[in-house]
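Trainee: heads up, no residue letters with this:
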């Protein structure tokens, strides 16, 4: 769909059209073109599927505000959002759109005083409430939030609410809305649980699906550095040391990573703030103000904490490890390279993440360039040049204020007046740079040693050194799981710390996890883990490049495998039919990256073969 109409063509109140014109908006996005006229003129349920960042907020805000009765002082619409940042962003957008009509809009969310929000609800008497599911449900149970007059319910980023474990709260909240209402849902993806929600809670909805755009951006240069895990922080510092200028966001997977990296960067002389879920709203606002004013030029945050942040002119986005959800990678890097500007996306990855990087390349249809970290010589040179620039500023300031020296300067001058210029410079150089130079010399090379690739893309013993093992798990979203729920269940039954269960990929009917290699036996020993009456099973996945000869002893008589998998890492051939696991684990495991065909009926999606390697692999389920 092309932008053949303007906002002025929309059937909206004059007050809304004036506000849109005031903000300089002219042409609506595809989802806005499809949704706004339909929702503004009709009382219908609605489902809009479109990527994040395509203008969904205005797509529901404009028709919602168009339907608000200014004379009715009750709550007429409820909007649910997965995070407080997004709730605040929606609230702010609605206030801007309704500036000429003064619709009363208020956001409610956790992480701040509920008593203050209760007082504000009673005082403001909002006509539109935007909130996170947990806080909205709390206010409903307390009898504070009255939805008897609500005629519209909006679910924004519905798939995110599912992933964050809010789906049951959402269902309960919807049950509090009047039977005669319209429900509008917006979501980037449509997993089975969301489809089930649509079926049971929406009434013959109008469905609009906006085709995905190309996920890559030609204005963004993508590159990565593969480093050993213990050097991740140092690698980020060295990348920043090599940049002449930057203004960017660094994404981490966890709040703890965000805090530790922020502390490290500040200690190393890179003014940095962090944004995380434990901060109250006042501190979040202060942090964002400092970042937008470029008082600090680096912001470290998690994907959840970053939702709702809209900052222009970012030069860099840095991934401190890849996100669990590969589409989050696209959302991350899309924050730079906007409005025709050039941007750089840098990923600092562990060797075990290389397979995910290749998946990102396939998904974005863009090459991510492999880079080596800057050499010690280059880093030292850059360090000195930055200091020279700062000294030049100091020298200029001193020359302009010759008479402002304190009398104590004479004592300093008398003490060192016998030093010649060369010796004085050496003293300054040693004093300023000694510690930094020594730190660089301690670990001159941080890059992980990548192994040589074999012909035609086959990998000799794996494309990289990996200290993690990847498992296929036979449960997923359809079993009522969230990422957090899966990790907590596995952690409890195996006694493996939750933070050590990494790269969790939650699919509809199955999942993948990674744990350090030495925990393999612990995971494989699990026999009695039940989730929603389903016995959870684990299977070593070849997706991460494992396989080949392991040199182990016999492990026969294990689980049954029906179906067959032909082939091995270099194309091999073999079969395992019902019964044993097929020979020793030290032999070829029929894994690998050969051609796949859907055959067989293994509950794990294909059988593990043993035997010689010389054919194609066939399995009943493509784990990738």
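Mentor: Arrived safely, thanks for sending. This is a predicted model, so every value here is computed, not measured.
Trainee: contacts and neighbour counts: CA atoms only from here.
Mentor: Will do.
Trainee: so residue 550 sits in a strand?
Mentor: No. Using DSSP: H, G, I helix; E, B strand; the rest coil, the assignment for residue 550 is coil, not a strand.
Trainee: check contacts around it.
Mentor: Shown in contact with residue 550 (Cα atoms under 8 Å, 6 or more residues apart in numbering): 585, 586, 587.
Trainee: The same query, at a cut-off of 6 Å, please.
Mentor: residue 586 (Cα atoms under 6 Å, 6 or more residues apart in numbering).
Trainee: how about the helices in the stretch 301-450 of the chain?
Mentor: For the stretch 301-450 of the chain, the helices defined by DSSP state H, counting those that start in this stretch occupy 303-306, 326-333, 354-364, 376-399, 408-416, 421-442.
Trainee: Okay, one more to line up with it:
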């Protein structure tokens, strides 16, 4: 078994390693450190979050830096303030026995002048977020023209956050002959482009398989009706009493709403999204790290850079927009050799997306059922019993025991147990004694969440207009200002589509689309008298016997439409709102008006 001394670390680093209690290097450290110490080279290292990447680049960087020179020699770019500070603190721990080495963190939300003064005093290593780094370079506050090493940590995260231009601008101010080390969990095209543009025949190290998830994480999914998503989240939490989790939502609005609902229902929860101030974010993260918060509800962007150990569960309240993002979400658990669980709550129509994710992570999702009410009560009951059994006795209460025994005199052991558990347990019984089954059969023919009081619509745009089911659903939700689960059963054909809302939204839907045009063409939404099944979709014709679909000139070379808000939209004035008279409405011909 390899130890850190075998990797070639010097005595100062080995002393720090011993102080921190590290015993054996992780796989990425074992593969990376000897190469970086033995030669000057560019490197691409692919490994999941939590595998020890900071030490993998931190140890070689510290050992190679000339601490007697005040010149900036190493630059580390990381996606978020939290990760920037974390890397800085870890490097300071690694270098505690290296005399004269100064490491400075550069990030937004703090005084830029104070940071400039810290740099001016001499900083051999700078750890920075791209935005603040670019700003300080443009102001002449930082000179990186003589750096010898540049590390891009969490490169895929930085590019997902839109830092491509910032990174390329920063690297353009650095010497071409520097060594560049790129560390990433996945290898999307944007990361590959950075490697090709700024790196010279890099050594590639892969721990696991490119773009795959960690093998320490079990991937589960739960199929429920769309309207039951929040209740499913509550049950998953209650069925795992010791849960310490990150709950992912797709939008800031949903994140805030879910967190507020959880808090109102008595859970230790908080929201983490882009609308929080830096001070609010710091307070939330401090509470989460201290486990005062058990459920951190977060957007993908806000959660980037979170590095908290022992997260037991990741819960995907909603699937991400991009499949690769799932890898980052699930990578928040199952870290440092520990096991974790990634739970995904899906509606029936979303199950197919899991198959695409399986191809990326190269692991299978396990279909599981949301526990029923009595099952959760049983779990909580035995959890309480075990907690009582394992609690250490506080002898400070000994003085009060005679009076307590007097109060409880006459109660049998059985009655006492029942009363104790009734006091602690009444809220779970009252919540779940009549709870319905939330599970949905994936093979059923309709979305049982909306069997009653639902309206199905025909829309004369389809895949030829650049839509798939998810992008159309997102467009409709945003345009109509509805929640994600309020638009469902989206079925996209070549030149038209179907979707459902609850019947109470029908007037809103038809009103919004009454006067809409897309690039000069009417966009019609009509109430469908038929379910719009896939087996009939390709045979639908217009009432007047004309061509199926829409103006073919519209789609040529157009790509996906750039939909904007209603007040600044490509849609303007246009057709009447009508109700379909046939099972296959089209875009022209006579229609019977809604009665």
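Mentor: Okay, I see it. This one's a predicted model, so the numbers in the text were calculated from it and none came from an experiment.
Trainee: still on that earlier bit, got JSON lines for the helices of the stretch 301-450 of structure 1, with distance to residue 50 of structure 1 and mean neighbour count too?
Mentor: Compiled in JSON lines, the helices of the stretch 301-450 of structure 1 are given as follows (distance: least, Cα to Cα, whole Å; neighbours: other Cα atoms under 10 Å):
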{"stretch": "helix 303-306", "distance to residue 50 of structure 1": "19", "mean neighbour count": "20"}
{"stretch": "helix 326-333", "distance to residue 50 of structure 1": "13", "mean neighbour count": "18"}
{"stretch": "helix 354-364", "distance to residue 50 of structure 1": "17", "mean neighbour count": "16"}
{"stretch": "helix 376-399", "distance to residue 50 of structure 1": "43", "mean neighbour count": "13"}
{"stretch": "helix 408-416", "distance to residue 50 of structure 1": "66", "mean neighbour count": "10"}
{"stretch": "helix 421-442", "distance to residue 50 of structure 1": "46", "mean neighbour count": "12"}
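Trainee: Off-centre distance for stretch 277-285 of structure 1?
Mentor: 19 Å (Cα atoms, centre = their mean, to the nearest Å).
Trainee: could the helices of the stretch 301-450 of structure 1 be laid out in a markdown table, adding distance to residue 77 of structure 1?
Mentor: Converted to a markdown table, those look like this (distance: least, Cα to Cα, whole Å):
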| stretch | distance to residue 77 of structure 1 |
| --- | --- |
| helix 303-306 | 25 |
| helix 326-333 | 29 |
| helix 354-364 | 37 |
| helix 376-399 | 54 |
| helix 408-416 | 69 |
| helix 421-442 | 57 |
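Trainee: how about the ones you listed, which one is nearest residue 475 of structure 1?
Mentor: Taking Cα to Cα, helix 326-333 is the member of the helices of the stretch 301-450 of structure 1 nearest to residue 475 of structure 1, at 19.6 Å.
Trainee: with structure 2 superposed, average distance for that closest one?
Mentor: Overlaying structure 2 shows helix 326-333 of structure 1 at a mean distance of 3.8 Å from the equivalent residues (mean Cα distance after the TM-score superposition for structure 1).
Trainee: Just the angle for that helix relative to helix 354-364, thanks.
Mentor: 70 degrees (axes from the mean of the first three to the mean of the last three Cα atoms, to 10 degrees).
Trainee: Residue 182 of structure 1 is nearest to which of the helices of the stretch 301-450 of structure 1?
Mentor: Of all the helices of the stretch 301-450 of structure 1, helix 303-306 sits nearest to residue 182 of structure 1, with 28.3 Å by Cα to Cα.
Trainee: And the contacts of the closest one?
Mentor: Under the criterion Cα under 6 Å, 6+ apart, residues residue 276 lie in contact with helix 303-306 of structure 1.
Trainee: Next: stretch 104-118 of structure 2.
Mentor: 81, 126, 127, 128, 129, 132, 141.
Trainee: What separation do you get for the third one and residue 198 of structure 2?
Mentor: To tie it back to what came earlier, the one meant is residue 127 of structure 2. From residue 127 of structure 2 over to residue 198 of structure 2 the distance is 19 Å, taken as Cα to Cα, to the nearest Å.
Trainee: neighbour-wise, which of these two wins?
Mentor: Between residue 127 of structure 2 and residue 198, counting by other Cα atoms under 10 Å, residue 127 is the more crowded of the two (26 against 18).
Trainee: Can you verify that one is assigned to a strand?
Mentor: Yes. Counting by three-state DSSP, residue 127 of structure 2 is found in a strand.
Trainee: just checking, what residue in structure 1 corresponds to it?
Mentor: Residue 127 of structure 2 maps onto residue 130 of structure 1 when the alignment is built from TM-score structural alignment.
Trainee: Tell me which residues touch that match, please.
Mentor: Residue 130 of structure 1 neighbours (Cα under 6 Å, 6+ apart): 78, 79, 80, 87, 107.
Trainee: Can you point out the buried residues in stretch 69-79 of structure 2?
Mentor: By 16 or more other Cα atoms under 10 Å, the buried positions in stretch 69-79 of structure 2 come out as 70, 71, 72, 73, 74, 75, 76, 77, 78, 79.
Trainee: what's the answer for stretch 86-106 of structure 2, then?
Mentor: Buried, per 16+ other Cα under 10 Å, within stretch 86-106 of structure 2: 86-88, 91-92, 94-96, 98, 100-106.
Trainee: Residue 542 of structure 2: what secondary structure?
Mentor: If you use three-state DSSP, then residue 542 of structure 2 falls in the coil class.
Trainee: Residue 245 of structure 2 versus that one, what's the distance?
Mentor: 51 Å.
Trainee: So these two - more neighbours on which side?
Mentor: The residue with more neighbours, out of residue 542 of structure 2 and residue 245, is residue 245; 25 against 19, by other Cα under 10 Å.
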